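Chemist: What follows is a protein structure lacking sequence information:
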């Protein structure tokens, strides 16, 4: 019995196949994998935020990861632009390239294509792309071996708080065991995704670090705006008491003035007075808070999407929006390439190694949005180039137009020229119609003659070399000499038309199709040269006839 080869992961660690199917410790409150999260955003200020980021830089990212979660929960704008970036990639169709054209490699690629049809894939990719905000993410691969095969059954998002990075380099990921110790990741068990907003450590490459500062200052602005609105958004209530009012009466007046803000109703003793004083600068002051909050939102849009036109209404209209959309597409393409590389490295290669053993080449996932193609221009080009002899595979054109191969017996659309025309009205003086079998026989003879080429159609044309004497080729007859010369002069034009017709015959699948191709291409046949030669021949014949007539008269 042949021994299976020893598999190694990306870090060179041996793979334990039995460990890949072991159940993971469930998430429980009070354990290392606790679902309960802290709330470091409560009361956040610049000093606390700096401390949180420094902790992450030294290898303790718990509070930073919890803060990143809270920012997504509390800032609708950040949540919106970050989700847009992740969903635009997670919904793009994934294609698979086989390692080679061999039957085995094609079968492996088909197996991957079949697996990609799973309904949960979009949500799985969205979770993997959590690395866009935090800088990295972990996904547990659940392997299915129920039928003796290795197949990725589930892709489960893992809380990044359950992982750390080795203290020596702060780059190699490790997991936190049940007893709180750090241990290497199980080979072939995790998808470790990193999508960096900047170069450097994974802990410092996420967008959440930038968003944290913007969100904190915007939170200050929104808090001040709320206080301002409550204080100055309503007119100032001023209570006046009469001379000699007691403390109880003053307290009663203050209570009434205070209650007006919420209850909008109060009673006071006679003789007391309440005045409402409106602020004249409320509108101008409130605009400052709104502009400041909008400015922070635009900075977050630039950091996440690279532009602002698709998220904020700005001057410039449609043209500016199109230019900004190109910037977003550049970021989308970069995310697609990064995600495809991650899946090829941490999912496809381990899967193929477990199922078939190590190999030099593997199927490759490609995540890319198809480029828009001008199919009208393509149709116009084909209409002109195909009759000239351009050879194009029908299957390739069908793929470009996203059309399937016609099935046997299916109703097929044909050009109007190929459809049977209505019979013309009967004419009693018209000659009898040609029998279809006779017409088909004529077409077959013409087709055979064209395929044989001008050289095999007889010796007449071949003998009519330019410069041959009239007596040698025509026996001295002027009519025969003129006809022989016409054959020589018309040969190039006829050859050009014959070449076009020969190409049509080779492409046509039936005589009806050949007829349709002839009718469709008739206006564009190269007949100018032949027409000029015939005109010259007619003119020479006319002059020759006139000269002969004058000679007879003489």
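Modeler: Nice, thanks for sending it over. Model, not experiment: these values are computed from the prediction.

Chemist: drop to CA atoms for contacts and neighbour counts, all remaining ones
Modeler: OK.

Chemist: and the residue lying closest to residue 127 once chain neighbours are set aside, helix, strand or coil?
Modeler: Spatially, and ignoring its direct neighbours in sequence, residue 127 is nearest to residue 157 (6.2 Å; Cα to Cα, 6 or more residues apart in numbering). Assigned by DSSP: H, G, I helix; E, B strand; the rest coil, the conformation of residue 157 is strand.

Chemist: my read: residue 157 touches residue 129, true?
Modeler: No - contact criterion Cα atoms under 8 Å: residue 157 and residue 129 do not qualify, at 10.3 Å.

Chemist: out of those two, which sits in the busier spot?
Modeler: Taking neighbours as other Cα atoms under 10 Å, residue 157 and residue 129 compare with residue 129 leading, 27 against 20.

Chemist: Disregarding flanking residues, what is the spatial nearest neighbour of the more buried one?
Modeler: Spatial nearest neighbour of residue 129, chain neighbours left out: residue 86 (6.0 Å); criterion: Cα to Cα, 6+ apart.

Chemist: Can you tell me which helices and strands the one helix or strand the one you found maps to packs against?
Modeler: Element membership of residue 86 [criterion: DSSP states H and E] is helix 76-90. Of the remaining helices and strands, those touching helix 76-90 by 3 or more Cα pairs under 8 Å, 6 or more residues apart in numbering; DSSP states H and E are helix 62-74, helix 121-128, helix 131-134, helix 282-305, helix 317-343.

Chemist: let's bring in a second model and compare:
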């Protein structure tokens, strides 16, 4: 609890002036690594079982040395856990005010944001904390410094998990290994201890590498079998024949020659003996290779939640399944981000607020948050929102949040679409418009079109078709309307249309005569 942290923090502040591992408060760094060496050498099922059982009993040193070796020696494991760690670097983050609804909480959050910006590279901090995904916990020792009268971490030093031990009575409490039975208590303000729970249980059991340890071991056996097979069957068999009655010395010489042929392709044999080279039969199934693939797929499932975002076999891999697996990866990323954000809040943000702002009230403490929201399909929203806005009230802030588009601040330039005021009728398709802005080849016709008001022509057509429209409004079917067309024809009002046609013919005659006169004058 954060209350317990503040009570402990008030008692001791040694970590503000020194580091616990460099003042004799913990183990000498490389002693335990030299003692255990490389745990993957001659690793057997019984040996792995004993290492995991020892961790369950409270001795976690061998387990975490093994986990580090696994990540060093297995390129597939390193690649998959690396993807999961680095996914955190793609997220935006923010520091928000505490739950107290007053200005003081906002002022504290603003001050802590400025202090947090003074920290070393945030990406290194996140990657070091994400090391707890595989091991179950990650330990970073803080090196404090003074900057403008403020206590600011100058560095976060990652410490190997093998430097720590758990209490036998409480296996969720970490202690620094110093040779004593219970270990050294970690200094307040001196550490960032991130516990990452991939599954429930005691601290020695929550690491993800416990789940993939058996797949790692089986994969190692399969690779060793594949190498041995290549050494033996990758080259032609060398078969020596000796005649009956050969002496033991001659047989030994023949055997030595066969051995030398495998190393340096040279050798001598007595006269009368023979060496034959036989090519081995091709294996129908690559059993070790299949086993390696299955182990690697198991690792991918445990680490990333699926295999289609890692490797595709061309058979079961589809785009739809890949999208599903990617959604699973996002769920895992959200879980990782929430756990790491909680650690940063409790063990970095809270000390900064306490030391530099004098804040110890939980309601005033800011908190760290990753933005794990995914933007919705902007094309779908662009099509749906105008239609929905006509029948319901949609807050603009909600749309901005869903699309992850920030709201414009006061005075900030925004994108906009310029629209003319009032309804605008479509422009008539004139000859110039048809020719794409080139010279009008029919200026006379264009002049006549401009002289005839479009509104008058529409009104004339409306008067002409009025009887037909009345019948349609009364429910008459189109087939019946065709039958009655002969009866309705005398009722059609053609007076307005006849008047417009007469004007058009008159205008056409006048414009035609004027054009003819201009052409005659030009020819003269």
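Modeler: Good, I have the coordinates. Not measured: the values here are computed from a predicted model.

Chemist: how much does the helix holding residue 86 of the first structure stray from the second structure?
Modeler: Following superposition, helix 76-90 of the first structure is found to deviate from the second structure by 1.5 Å on average (mean Cα distance after the TM-score superposition for the first structure).

Chemist: Mind listing what's buried along that helix?
Modeler: Residues 77, 78, 81, 82, 83, 85, 86, 87, 89, 90 are the ones in helix 76-90 of the first structure that count as buried (16 or more other Cα atoms under 10 Å).

Chemist: could you point out which element follows that helix?
Modeler: Tracing the chain C-terminally past helix 76-90 of the first structure and defining elements by DSSP H and E, one meets strand 94-97 next.

Chemist: Relative to the whole chain's centre, how far out is the following helix or strand past that next one?
Modeler: The helix or strand immediately downstream of strand 94-97 of the first structure is helix 103-115, counting by DSSP H and E. Centre-to-centre, helix 103-115 of the first structure and its host chain are 22 Å apart (Cα atoms, centre = their mean, to the nearest Å).

Chemist: Check stretch 151-167 of the second structure too.
Modeler: 28 Å.

Chemist: With stretch 95-111 of the second structure instead?
Modeler: Per Cα atoms, centre = their mean, the centroid offset for stretch 95-111 of the second structure relative to its chain is 30 Å.

Chemist: How many neighbouring residues does residue 26 of the second structure have?
Modeler: Residue 26 of the second structure has 22 nearby residues by other Cα under 10 Å.

Chemist: next one: the one 5 residues further on
Modeler: Here the neighbour count serves as a burial measure; for residue 31 of the second structure (other Cα under 10 Å) it reads 10.

Chemist: With the one 3 residues further on instead?
Modeler: Applying the criterion other Cα under 10 Å, we find 9 residues in the vicinity of residue 34 of the second structure.

Chemist: my guess is it is in a helix, correct?
Modeler: Yes - under three-state DSSP, residue 34 of the second structure sits within a helix.

Chemist: for it, what are its contacts?
Modeler: Going by Cα atoms under 8 Å, 6 or more residues apart in numbering, residue 34 of the second structure touches no other residue.

Chemist: I'd like to know which of the buried residues of helix 76-90 of the first structure is nearest to residue 479 of the first structure.
Modeler: Taking Cα to Cα as the measure, residue 479 of the first structure sits nearest to residue 89 out of these, at 78.8 Å.
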